[in-house]
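In: Show me the folded form of this:
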Amino acid sequence: MNSWEEKLFKEFILSPGQHGLENGNTGSGKTTLMFWLVDGFLQARNKLPASQWETLVWFDRGKSSEILQLSRMAPVRLLIPESCNIEINFFEDENGEEVQHYEIEKIYFQDPKEVWNLLDRDHINVLCLQRFILHPSLVAPTTAKLFESLILKAMNYDLKPAGYTYSQLKGKNPRVAIFLDELNNIAPSRGQGFSGDQQAGAILQHNAEQLRSQNVRLVASSHGWRKLRPGIRSSFQFLISLRGANYPSSEQPKLYRFNRLFEKLEPGQAIISFPSKTFTDKIRIPWYGKGEDLGYIRYIGHLEPEHKPRTQKSSIGLEDLVTALKAVVSQ
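Out: As a prediction, this is how the structure comes out:
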């Protein structure tokens, strides 16, 4: 482990509640970087007592068969809406056996608020929700409900993933890291998302520091700094810049000076900025491969918006209207 890796390990991975944000355009290596950080949290377990292990929650966006890649790192628990399902098929190796992977179990939930009661410390908890939401009108209320429930549980010290001995936690929340690829879709800057989808972003903005103090961290990525809600992006202490990252001088004057450098980064290269505004040189993120090379996933079903029954309005004829007007005039 070189000096900057050791610094990141000590100041970020081993420090609960530190939010981290990746910035880069499509193809810059954001998902690979997320795999690398997940791997770092798993490796940290070799140096920590079990009570300080971080429960990992990965928001599945249904792209690149990322679930398959995660299953190469640790056991996976899929959290799936009850009306939907996921079918996973691994390819065979040269010996005719399934590609090696850890166990994958499925847990079904009815309400998104239930998700936080179903976490397990010893698994990578993969929330499979976004992929089943096809109708734009469902995105905002579903994600808002999800994060509102998280905030309430964290503030009430009611986050209780399986695997902990709660007498060791001494009344505190266990450490939880939530991996959110493309956070700009959940907390977009004004004009960058669907109409009316600011609710979840507002909840996160209002409670980002509260989550941090309750041992819950966000490890997120965004297609661009300006595509993310301003109040959210200011909550991240650790910034990782990949190809295409671009910062305004008014908010990040030191990073702004390196915008041209970020534009020229190769895919898989990154520069880490620590809270002290010290920077690493260009670093190369290890390649974890593509999930599509391991197998394929089918997402079955989707969530339907609730259709409220229309109230039938009785039509008023012309004669009824004239009669009503005459009654008013006579009074």
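
In: going forward, measure contacts between C-alpha atoms and count neighbours the same way
Out: OK.

In: Now do the residue lying closest to residue 231 once chain neighbours are set aside: how many residues are near it, please.
Out: Distance criterion Cα to Cα, 6 or more residues apart in numbering; nearest residue to residue 231, sequence neighbours excluded, is residue 205 at 5.6 Å. Residues contacting residue 205 under the criterion other Cα atoms under 10 Å number 19.

In: With residue 329 instead?
Out: Neighbours around residue 329, by other Cα under 10 Å: 7.

In: List of residues touching the helix or strand where it lies?
Out: Assessed by DSSP states H and E, residue 329 sits inside helix 318-330. Outside helix 318-330, no residue is within contact range by Cα atoms under 8 Å, 6 or more residues apart in numbering.

In: let's see this one next to it:
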Amino acid sequence: MATELTIEAGRRTIRMETAAVAALEQRIDSDFHRACELILQCKGRVIVSGMGKSGHIGRKIAATLASTGTPSFFVHPGEASHGDLGMITRQDLVIAISNSGSSGEVLTLLPLLKRLGIPLVSMTGKADSPLAQSADVNLNIAVDTEACPLNLAPTSSTTVTLVMGDALAVALLEARGFTAEDFAFSHPGGALGRQLLLKVDDVMHKGDELPQVSPDTLLSTALLEMTSKGFGMTTIVDTAGQLLGVFTDGDLRRVIDQQIELGTATMDQVMSRHPKTVSAQTLAAQALRIMEDNKITALVVEDPENHPVGLLHMHDILRAGVI
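Out: Got it, this is the predicted structure:
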């Protein structure tokens, strides 16, 4: 097959599916709103079901709903008729997906759902189909034609179904006031979860690990404190334990450049005042941005009374897998 033919086939597919998705926007209407209301009123779980390619898309929709604040899982309609229907309770709601609206395995479930009084939201491409007619509300996922040149393989229709599912999930997310922290709790294992959940307090150095000297400490003595603690810096605090400044390896280079006498200089003379600080409850990802923006590798962690309570180094964030 010629190169230009494969490229054109790929581009044509994208054009057709893009047009199908664009047409979907006009169907976000009162039926869509009613579907959202039914789901928000549901006291149980949202059960998504569908056969074949609709089933594959249904699994993704269920996963998206579950991760955005709407408890949900997928039930295969064929298995439901052989025992898995016991997974569905009277408190649940069912989203049934069928482009034709006449999938036999899905239709078999309808009398049982009606008997249990379970609300039914359908996604079909035919408003006069048995599934659409039996549903409490039908979401129109019709397409003019599939991207498949034979108009047979589900392509445009599955894309539109997926987008409709995403539209539902996002609308429900916003209606519930779902936050980034809520999202992180359902994604604790990955880098995203660590970015949204890990706080400075979880990874900072504290207690005896914190380098600390007084303002009248000689520079030579402060260098020993920096070396023993291994962070390339030290904090300077007053008699009340409040942070006055910091002294870093960079400050040492500045002192040497200015030919300041190393043996007699005190911290009060050479320290950097008003350093960048964070609280222990700051997200580690946010602390990392502060470091990057200010081109520094460590941050002092202080409490509301301006007492240093910890030290966060960029290496700590990297080890924690935040990035």
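
In: Need the TM-score between these chains.
Out: After superposition, the two chains reach a TM-score of 0.26 (TM-score structural alignment, normalised by the length of the second structure), with 134 aligned residues with a Cα RMSD of 6.0 Å.

In: Check which residues of whichever strand or helix holds the residue nearest to residue 231 of the first structure are buried.
Out: Secondary structure assigned from DSSP H and E places residue 205 of the first structure in helix 199-213. For helix 199-213 of the first structure, burial by neighbour count (16 or more other Cα atoms under 10 Å) applies to 199-205, 207-213.

In: mind putting the residues you listed in TSV, distance to residue 320 of the first structure included?
Out: Shown next, in TSV, are the buried residues of helix 199-213 of the first structure (distance: Cα to Cα, whole Å):
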residue	distance to residue 320 of the first structure
199	45
200	48
201	50
202	49
203	50
204	53
205	54
207	55
208	58
209	61
210	60
211	60
212	64
213	65
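
In: Go through those and name the one nearest residue 222 of the first structure.
Out: Taking Cα to Cα as the measure, residue 222 of the first structure lies nearest residue 201 of the buried residues of helix 199-213 of the first structure, at 13.4 Å.

In: Tell me the secondary structure at the nearest residue to residue 87 of the first structure once chain neighbours are set aside.
Out: Of all residues not flanking residue 87 of the first structure in the chain, residue 298 sits nearest, at 5.0 Å (Cα to Cα, 6+ apart). Here residue 298 of the first structure is recorded as strand under DSSP: H, G, I helix; E, B strand; the rest coil.

In: now the strands for the second structure?
Out: Along the second structure, the stretches classed as strands by DSSP state E are 46-50, 72-74, 93-98, 120-124, 137-140, 212-213, 233-237, 243-248, 272-273, 277-278, 298-302, 308-313.

In: For the fourth one, enumerate the helices and strands it packs against.
Out: Applying 3 or more Cα pairs under 8 Å, 6 or more residues apart in numbering; DSSP states H and E, one finds that strand 120-124 of the second structure makes contact with strand 93-98, helix 130-134, strand 137-140.

In: Same list, these, but as a markdown table with distance to residue 294 of the second structure and mean neighbour count please.
Out: Conversion of those to a markdown table gives the following (distance: least, Cα to Cα, whole Å; neighbours: other Cα atoms under 10 Å):
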| stretch | distance to residue 294 of the second structure | mean neighbour count |
| --- | --- | --- |
| strand 93-98 | 50 | 27 |
| helix 130-134 | 58 | 20 |
| strand 137-140 | 50 | 24 |
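
In: Of these, which is nearest residue 316 of the second structure?
Out: strand 93-98 (45.2 Å).

In: Check whether residue 58 of the first structure sits in a helix, strand or coil.
Out: Here residue 58 of the first structure is recorded as strand under three-state DSSP.

In: any idea how far it lies from residue 168 of the first structure?
Out: 25 Å (Cα to Cα, to the nearest Å).

In: more crowded one of the two?
Out: With neighbours defined as other Cα under 10 Å, residue 58 of the first structure and residue 168 compare such that residue 58 has more, 22 against 12.

In: measure that one to residue 321 of the first structure for me?
Out: Distance from residue 58 of the first structure to residue 321 of the first structure, by Cα to Cα: 61 Å.

In: Same question for residue 272 of the first structure.
Out: For residue 272 of the first structure, the distance to residue 321 of the first structure - Cα to Cα - is 72 Å.

In: Between the two, which is the more surrounded one?
Out: residue 272 (21 against 10).

In: SS state for that one?
Out: Secondary structure, three-state DSSP: residue 272 of the first structure is strand.

In: was I right about it contacting residue 239?
Out: Yes. Assessed by Cα atoms under 8 Å, residue 272 of the first structure is found in contact with residue 239 at 6.0 Å.

In: Does the residue nearest to residue 87 of the first structure touch residue 90 like I think?
Out: No. Contact criterion Cα under 8 Å: residue 298 of the first structure and residue 90 do not qualify, at 11.7 Å.

In: more crowded one of the two?
Out: Between residue 298 of the first structure and residue 90, residue 90 has the larger neighbour count (other Cα under 10 Å), namely 18 against 12.
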